[in-house]
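In: okay, predicted coordinates and the sequence, questions at the end:
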Amino acid sequence: MAENQDIQRALGDAAARQLANATKTVPQLTTITPRWLVHLLPWIGVEAGIYRLNKVKDASRVLTACSQRDERDLPETFVDYDENPREYFLSAVTTVVDVHTRVSDLYGSPHDQIKEQLRLTIETIKERQENELLTNPEYGLLNNVHPDQKISTLSGPPTPDDLDELITKVWKEPAFFLAHPKAIAAFGRECTRRGVPPPTANLFGSPFLTWRGLPLVPCDKVPVEDGKTKILLLRTGESRQGVVGLYQPGLPGEQGLGLSVKFMGISRKAIASYLVSLYCSLAVLTEDALAVLENVDVGKYHDYQPEYR
């Protein structure tokens, strides 16, 4: 009985915690990804939100000749241009963040409420940006593959032969493969089964599987439907006539490439509003800068696809 009384006289954990300062994290958001596609693309600032892609009209009409030593007849030629070049227009991903001034005034320590609201919103907008770079009906990668640059796997899971065939489509300085993590895992299993496990390379401090020296970059925005997905191969850079990202520079309230945050004022109900905008697009400069392996089998399952609003 005396022992129980001693225990009851001691300060309990629950009461003691009321005097302790808990270390608080910033809000964690599970939908944040590395967004490797955004990091690996070269970005070009465009004026007035328009990028005009000029092309040679007919390369076969550009005549050249290698003359013999005693010959002086030279071909005459000129390079004609496409009279109706494609123009890319920047699209906007926007939202308005509302924060009651009472909340930001009273509960701003240890973490600034407005700063965290904007940080989480910006992360979500950037996730939507990467999704648009892949699936946008006008400029998305998956919707801008030339028919001659599409191949289909015959054996189900992606094989080394499939990726080799993909390289033949983008053989001029290819940069990287882009695939859903489940497709990369399926490729790794297939390589191991064949006794040719793919090497690993470190980029940006993270390990990537590689094939023929090209990294397989994971991206959860590549759609997976009924256990089927696609693997892309890209050449990047304007000087290489590859794939480039487009953004609007010099925006008021600029927070990054094409990203701006603008204070919209405080309403009569004491709601402070902030407009968050991101302007971007993507251009495939030549048809052979992009190829896709279709009908890639990663197993019969229904994968979670995040809903973007």
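Out: In hand now; what should we look at?

In: CA only for contacts and neighbour counts going forward, please
Out: Noted.

In: Ala183 in helix, strand or coil?
Out: helix (DSSP: H, G, I helix; E, B strand; the rest coil).

In: and it, how far is that from Arg212?
Out: To Arg212, Ala183 is 17 Å away according to C-alpha to C-alpha, to the nearest Å.

In: kindly report the same for Ala270.
Out: Here Ala270 is placed at a distance of 59 Å from Arg212 (C-alpha to C-alpha).

In: equivalent analysis for Pro197, please.
Out: Separation of Pro197 from Arg212 (C-alpha to C-alpha) stands at 12 Å.

In: more crowded one of the two?
Out: Under the criterion of other C-alpha atoms under 10 Å, the comparison of Pro197 against Arg212 puts Pro197 first, with 16 against 11.

In: the nearest residue to the more buried one once chain neighbours are set aside sits in which helix or strand?
Out: In space, and not counting its chain neighbours, Pro197 is closest to Cys191: 5.0 Å by C-alpha to C-alpha, 6 or more residues apart in numbering. Using DSSP states H and E, Cys191 falls within helix 181-193.

In: what packs against that helix?
Out: strand 214-218, strand 228-234 (3 or more C-alpha pairs under 8 Å, 6 or more residues apart in numbering; DSSP states H and E).

In: tell me which helix or strand comes right after the longest one.
Out: The helix or strand immediately downstream of strand 228-234 is strand 243-247, counting by DSSP H and E.

In: report the distance from that next one to the chain centre.
Out: Here strand 243-247 is found 11 Å from its chain centre; the criterion is C-alpha atoms, centre = their mean, to the nearest Å.

In: in addition, the following structure is provided for comparison:
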Amino acid sequence: MADAPPQLALSDVAARQLANATKTPPQMSTITPRWLTHLLPWVPVEAGIYRLNKVKDASRVTVACSRRDERDLPETFVDYDENPREYMLSAVTTIVDIHTRVSDLYSVPHDQIGEQLRLAIETIKERQESELLNNKEYGLLTNAAPGMRIKTRSGPPTPDDMDELIARVWKEPAFFLAHPLAIAAFGRECTRRGVPPATVTMFGSQFITWRGLPIFPCDKLGTEAGKTSIVLMRTGESRQGVIGLYQPGLPGQQGMGLSVRFMGISRKAIASYLVSLYCSAVVMTEDALGVLDNVEIGKYHDYQHLYSK
């Protein structure tokens, strides 16, 4: 057997034993920009309850143009709903467990407890955005008024469909919210018709617009059988729009409605942290939220792996 050739220099494998690898924090593909939670105005509530008072019948509030005769002045009053809806904050929670040996020995250069909590909080915030849209009690899709829901004319979202949605939410609309595949389908329809939508830079990112209104992507708008919905909303309490609710002043508060509390160490040396986020959403008047349903997004199965949770 022939002798192996002599090693002329230190090998890469051996040299790497003396080198420090640059380590990244854990990356998680399910993290999204969460534009809805960024764009909603958030209102603090006391005791986790928000009562939405409404006028019972606005058409009964009568006024008249003066004829310079005070005897012709009408008398009126504004009556209120005697059973206003009350919104209770709901909680998105989890418990993060970590062995004290792991946090003691392996927290350089990245703190193990901090990274575990960071990723758990990111996951909770992703769930929060999903609940804001899909929760059976307060979700925006659930609470859109029947008269504010329309369907596409021909399948993919067209400029005509978007215009009809704007006609529903015509009082100071703020933005569209759509699944990324719905935005792509709308872009194709605009290009096919020779009216490519304009773009705008907001928050350091590019978004397409329609009639000057930005269209923000959100993968929490569900897809079923290759179809989804597009949402248009007016926002803000002063505009009688859509708002988010949160609980201020929580013990261990880490953000709006977000709390992290240490629960102790078990006899097996497991440290536990309770992570809670309290939130809800309100559509203050029916005309603040419009929904375009039955939006076809093309060959969804070709992209399904990108949006599966």
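Out: Noted; the coordinates are in hand. In this text the structure is predicted, and so the values were computed from the model without any measurement.

In: any idea what the TM-score comes out to?
Out: Once superposed, the chains reach a TM-score of 0.96 (TM-score structural alignment, normalised by the length of structure 1), with 305 aligned residues with a C-alpha RMSD of 1.4 Å.

In: contact partners for the residue nearest to Pro197 of structure 1?
Out: If a contact means C-alpha atoms under 8 Å, 6 or more residues apart in numbering, then Cys191 of structure 1 has 159-160, 197-198 as its contacts.

In: for Arg212 of structure 1, see how far away it is.
Out: Distance check for Cys191 of structure 1 against Arg212 of structure 1: by C-alpha to C-alpha, it reads 13 Å.

In: and for Asp13 of structure 1?
Out: 59 Å.

In: now swap in Gln8 of structure 1 and tell me
Out: For Gln8 of structure 1, the distance to Arg212 of structure 1 equals 69 Å [C-alpha to C-alpha].

In: same thing with Arg102 of structure 1?
Out: Taking C-alpha to C-alpha, one finds Arg102 of structure 1 at 58 Å from Arg212 of structure 1.

In: where does Leu163 of structure 1 sit: helix, strand or coil?
Out: Three-state assignment for Leu163 of structure 1 (three-state DSSP): helix.

In: what's the neighbour count on it?
Out: Counted by other C-alpha under 10 Å, the residues lying close to Leu163 of structure 1 total 21.

In: if I pick Phe203 of structure 2, what's in contact with it?
Out: No contacts exist for Phe203 of structure 2 under C-alpha under 8 Å, 6+ apart.

In: do the same with Val13 of structure 2
Out: Val13 of structure 2 makes no contacts at all, as judged by C-alpha under 8 Å, 6+ apart.

In: in a strand, it, correct?
Out: No: applying three-state DSSP, one finds Val13 of structure 2 to be helix, outside a strand.

In: excluding chain neighbours, what is closest to Gly241 of structure 2?
Out: With C-alpha to C-alpha, 6+ apart as the criterion, Gly241 of structure 2 has its nearest non-adjacent residue at 4.2 Å, and that residue is Thr235.

In: for Ile215 of structure 2, same thing?
Out: Per C-alpha to C-alpha, 6+ apart, closest to Ile215 of structure 2 is Phe176, 4.6 Å.

In: isn't that neighbour right next to Leu213, touching?
Out: Yes: using C-alpha atoms under 8 Å, Phe176 of structure 2 makes contact with Leu213 at a distance of 6.9 Å.

In: what's the mean deviation for the helix holding Cys191 of structure 1 versus structure 2?
Out: Taking mean C-alpha distance after the TM-score superposition for structure 1, the mean distance separating helix 181-193 of structure 1 from the aligned residues in structure 2 is 0.5 Å.

In: end to end on stretch 47-60 of structure 2, go ahead and measure it.
Out: 34 Å.

In: scratch that, stretch 140-159 of structure 2 is what I was asking about
Out: First residue to last in stretch 140-159 of structure 2 (C-alpha to C-alpha) measures 23 Å.

In: for it, which positions count as buried?
Out: Buried residues in stretch 140-159 of structure 2, defined by neighbour count with 16 or more other C-alpha atoms under 10 Å: 140-141, 143-145, 148-152, 155-159.

In: what does that stretch rub up against?
Out: By C-alpha under 8 Å, 6+ apart, stretch 140-159 of structure 2 touches 132-137, 161, 165, 168, 182, 185-186, 189-190, 210, 281-283, 286-287, 289-298.

In: out of the residues you listed, which sit inside strands?
Out: Of the positions in the contacts of stretch 140-159 of structure 2, 210, 281-283, 289-296 sit in strands, assigned by DSSP state E.

In: is it true that Lys56 of structure 2 touches Asp79?
Out: Yes: assessed by C-alpha under 8 Å, Lys56 of structure 2 is found in contact with Asp79 at 5.7 Å.

In: closest one to Glu307 of structure 1 among the helices and strands packed on helix 181-193 of structure 1?
Out: Closest approach to Glu307 of structure 1 among those (C-alpha to C-alpha): strand 228-234, 17.9 Å.

In: how big is the offset of the closest one relative to structure 2?
Out: Comparing strand 228-234 of structure 1 with its match in structure 2 after superposition yields a mean distance of 0.5 Å (mean C-alpha distance after the TM-score superposition for structure 1).
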